[in-house]
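Participant: What follows is a predicted structure for the sequence shown.
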Amino acid sequence: MAADFSSVHLLHLFVLIISTFSGFFPRLVESHPAIVDLQWHPATATWYGSPDGDGSDGGACGYGTLVDVQPMRARVGAVSPVLFKGGEGCGACYKVRCMDPSLCSRRAVTVIVTDECPGGYCAFGRTHFDLSGAAFGRMAVAGNGGRLRDRGEISVVYRRTPCKYRGKNIAFHVNEGSTNFWLSLLVEYEDDEGDIGSMHIQQSNSVEWLEMKHVWGATWCITAGPLTGPFSVKITTLSTQRTLTARDVIPRNWSPKATYTSRLNFT
């Protein structure tokens, strides 16, 4: 009987603890949501550029020469409108794996959305990846990269995966043409989800967060002014609504075409 009595009281104590602290659990879950997609989805893939090249030269997301250097180099990819999402899908990362066992290994390649491929293979409604020649060939069994590229379009499976830019923090590139009345920013090296759902800016002399508008790709802008720096920038991810705030990341004496790196990232 004593054992039964203790078990009942231990159960009541456990319930009491859960009830007391349950209010904290949702916040913990929200602050560290899983972006990993464990399910593979069917799609098709092609490649472009030179056979062993990096693929995109700039691209519709606006990353410019970043696609030519590490950590993006040879991992860039153009996607059909269903994944490009009018530019809001820019920066998202996917694992892509070839389905032909005669030529392909089971190894998936990780690609970063940097471009859009409208029409043709990428017609609206299709889920399609147009990969760099290097990324496409990397899906093949060693020595079969050329044969796989000769296939042209192939069947693949894909899933969402966290972006990882080791040693990098989120950076904000001030686009050419920006002024105190029209400020345009490009977001670089966003870990984890990679995509952006909303973006706000705060001036040094204000507590108000001003909403920026999505222009195209990974570029956002605000028309107001005169705007006074330094500026804090707040970004919210598209997929799980996580928020990151970079305080005074853009200095008072900012200049167009300059890039300003924050001290933090999502992971």
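Facilitator: Sure thing, it's come through. These numbers come from a predicted model, not from an experiment.

Participant: alpha carbons only for contacts and neighbour counts from here, please
Facilitator: Fine.

Participant: The residue nearest to the spatial centre of the chain: which element?
Facilitator: In the chain, the centroid-proximal residue (CA atoms, centre = their mean) is Gly194; its distance is 1.7 Å. Using DSSP states H and E, Gly194 sits within no helix or strand.

Participant: That one touches Tyr94, doesn't it?
Facilitator: No. If you go by CA atoms under 8 Å, Gly194 and Tyr94 don't touch, sitting 10.4 Å apart.

Participant: got the contact list for the residue nearest to the centre of the chain?
Facilitator: Cys90, Gly91, Ala92, Cys93, Pro162, Cys163, Thr237 (CA atoms under 8 Å, 6 or more residues apart in numbering).

Participant: Is it possible to get a markdown table of those that adds neighbour count, secondary structure and distance to Ile17?
Facilitator: Supplementary listing: those in a markdown table, determined by neighbours: other CA atoms under 10 Å; DSSP: H, G, I helix; E, B strand; the rest coil; distance: CA to CA, whole Å:
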| residue | neighbour count | secondary structure | distance to Ile17 |
| --- | --- | --- | --- |
| Cys90 | 29 | coil | 43 |
| Gly91 | 29 | coil | 41 |
| Ala92 | 25 | coil | 39 |
| Cys93 | 26 | strand | 39 |
| Pro162 | 20 | coil | 34 |
| Cys163 | 24 | strand | 36 |
| Thr237 | 20 | coil | 33 |
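
Participant: tell me which of these is nearest to Ser198?
Facilitator: Thr237 (6.9 Å; CA to CA).

Participant: Look up the closest residue to the closest one, ignoring the ones flanking it.
Facilitator: Ile196 (4.4 Å; CA to CA, 6 or more residues apart in numbering).

Participant: got the contact list for the one you found?
Facilitator: By CA under 8 Å, 6+ apart, the neighbours of Ile196 are Glu88, Gly89, Cys90, Ala218, Ile235, Thr236, Thr237, Leu238, Ser239.

Participant: hold the first one in mind and look at this next one:
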Amino acid sequence: MGSYFLFFPFILLLAAIGYGQGAYASSRATYYGSPDCKGTPTGACGYGEYGRTVNNGEVTGVSRLYRNGSGCGACYQVRCQIRTHCREEGVKVVVTDYGEGDRTDFILSTQGYSKLARPNMAEELFAYGVVDVEYNRVPCRYGRRLMLKVHEYSNYPHYLALVPLYNEGFSDITAMYIWQDGMGWRPMRRAFGTVFDIPNPPKEPLLIRVQYNVQTEVKSADITNAIPEDWEVGVAYDTHVQIN
């Protein structure tokens, strides 16, 4: 899966996808290789190691469903259409990257692709290379609170980039803001994927507003004092909240 930061004016397809209500859409899926069969730390969503190991490495790159990065972190149930080779329930995967294949919406990790197959049928399924699938968006369930990781591109105290992790339910994070006295809510830029950044952040514990969509409803949540004044690059901070 390539780390291509390409931005497209997609029309929201979520209503057609069905949000876990039984409405499956048809597509195609393939896989990419990695030494341990999991994801890649260089994915376009900006997740780093999280994008390699989350959901036991059962992750995927997507094309249309990437949605300018707001599709990062979404969960999908993907079912292979070769009934003789594939499990009926398919596999639940998390979007951690952008990628295009041969008319495919999903480029699965080998760990995820193998879970499409019936017992002892994975090798035969891999031989197909590309398979017809149907997919449906389903809620993410981690059983933990939302984390905000300080991305490695950050440079204390002059430049801050944040990556939300463990976002549950059907919510898509679409914007982030930081409060600054005398200026109000300063919008953060979506740098790429799901990485939001801002130059010269306030030199105090940060008050952050996360804006997110649940289906067609726009919501927001204010996160107080999760990111300390002396924040550190690479650290994931517990927000003590969960949005869904």
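Facilitator: Great, that's in hand. Only a predicted model underlies this, so the values are computations on that prediction, with no experimental measurement involved.

Participant: one step back: can you tell me what the residue nearest to Thr237 of the first structure aligns to in the second structure?
Facilitator: If you follow Ile196 of the first structure across to the second structure using TM-score structural alignment, you land on Ile173.

Participant: coming back round to it: which among the contacts of Gly194 of the first structure gets closest to Ile35 of the first structure?
Facilitator: Closest to Ile35 of the first structure, out of all of the contacts of Gly194 of the first structure and judged by CA to CA, is Pro162, at 6.2 Å.

Participant: Correct me if wrong: the closest one contacts Val36.
Facilitator: Yes. The criterion here is CA under 8 Å, and Pro162 of the first structure meets it with Val36 at 6.2 Å.

Participant: Distance check, Ser27 of the second structure against Ile107 of the second structure.
Facilitator: According to CA to CA, to the nearest Å, Ser27 of the second structure and Ile107 of the second structure sit 11 Å apart.

Participant: More neighbours: which of the two?
Facilitator: Ile107 (27 against 18; other CA atoms under 10 Å).

Participant: In the first structure, what residue corresponds to that one?
Facilitator: So Ile107 of the second structure corresponds to Asp130, using TM-score structural alignment.

Participant: so where does its match fall, helix or strand?
Facilitator: Asp130 of the first structure belongs to strand 128-132, assigned by DSSP H and E.

Participant: Count the neighbours of whatever residue of the first structure lines up with Ala127 of the second structure for me.
Facilitator: Aligned counterpart of Ala127 of the second structure in the first structure: Asp150 (TM-score structural alignment). By other CA under 10 Å, 10 other residues sit near Asp150 of the first structure.

Participant: what about Asp150 of the first structure, distance to Gly133 of the first structure?
Facilitator: For Asp150 of the first structure, the distance to Gly133 of the first structure - CA to CA - is 11 Å.

Participant: all strands for the stretch 151-267 of the first structure, in order.
Facilitator: 154-161, 171-174, 182-188, 198-202, 210-211, 213-216, 219-223, 231-236, 243-250, 259-261 (DSSP state E, counting those that start in this stretch).

Participant: Against which helices or strands is the fourth one packed?
Facilitator: The one in question is strand 198-202 of the first structure. Here strand 198-202 of the first structure touches strand 210-211, strand 213-216, strand 231-236, going by 3 or more CA pairs under 8 Å, 6 or more residues apart in numbering; DSSP states H and E.

Participant: on average, how far is it from the matching bit in the second structure?
Facilitator: Here strand 198-202 of the first structure, set against the second structure after superposition, deviates by a mean of 1.3 Å using mean CA distance after the TM-score superposition for the first structure.

Participant: and the angle for that strand with strand 231-236?
Facilitator: 160 degrees (axes from the mean of the first three to the mean of the last three CA atoms, to 10 degrees).

Participant: Specify the helix with the largest residue count in the second structure.
Facilitator: Criterion DSSP state H: the longest helix present in the second structure is helix 122-128.

Participant: can you give me the offset of that one from its chain's centre?
Facilitator: 27 Å (CA atoms, centre = their mean, to the nearest Å).

Participant: tell me which strands and helices it is in contact with?
Facilitator: Using 3+ CA pairs under 8 Å, 6+ apart: helix 122-128 of the second structure touches helix 110-114.

Participant: in the helix it packs on, what counts as buried?
Facilitator: For helix 110-114 of the second structure, the neighbour count (16 or more other CA atoms under 10 Å) marks Thr110, Gln111, Gly112, Tyr113, Ser114 as buried.

Participant: With distance to Val241 of the second structure as added columns, please give these in CSV.
Facilitator: Formatted as CSV, the buried residues of helix 110-114 of the second structure follow (distance: CA to CA, whole Å):
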residue, distance to Val241 of the second structure
Thr110, 33
Gln111, 30
Gly112, 29
Tyr113, 32
Ser114, 34
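
Participant: Would you tell me which one of those residues comes nearest to Asn167 of the second structure?
Facilitator: Gly112 (19.8 Å).

Participant: Now that the closest one has come up, it's in contact with Gly90, right?
Facilitator: No. The pair Gly112 of the second structure / Gly90 is not scored as a contact, 9.4 Å apart, by CA under 8 Å.

Participant: so how far is Ala221 of the second structure from Gly112 of the second structure?
Facilitator: Taken as CA to CA, the span from Gly112 of the second structure to Ala221 of the second structure is 32 Å.

Participant: Cys80 of the second structure matches what in the first structure?
Facilitator: Checking with TM-score structural alignment, Cys80 of the second structure has Cys98 as its match.
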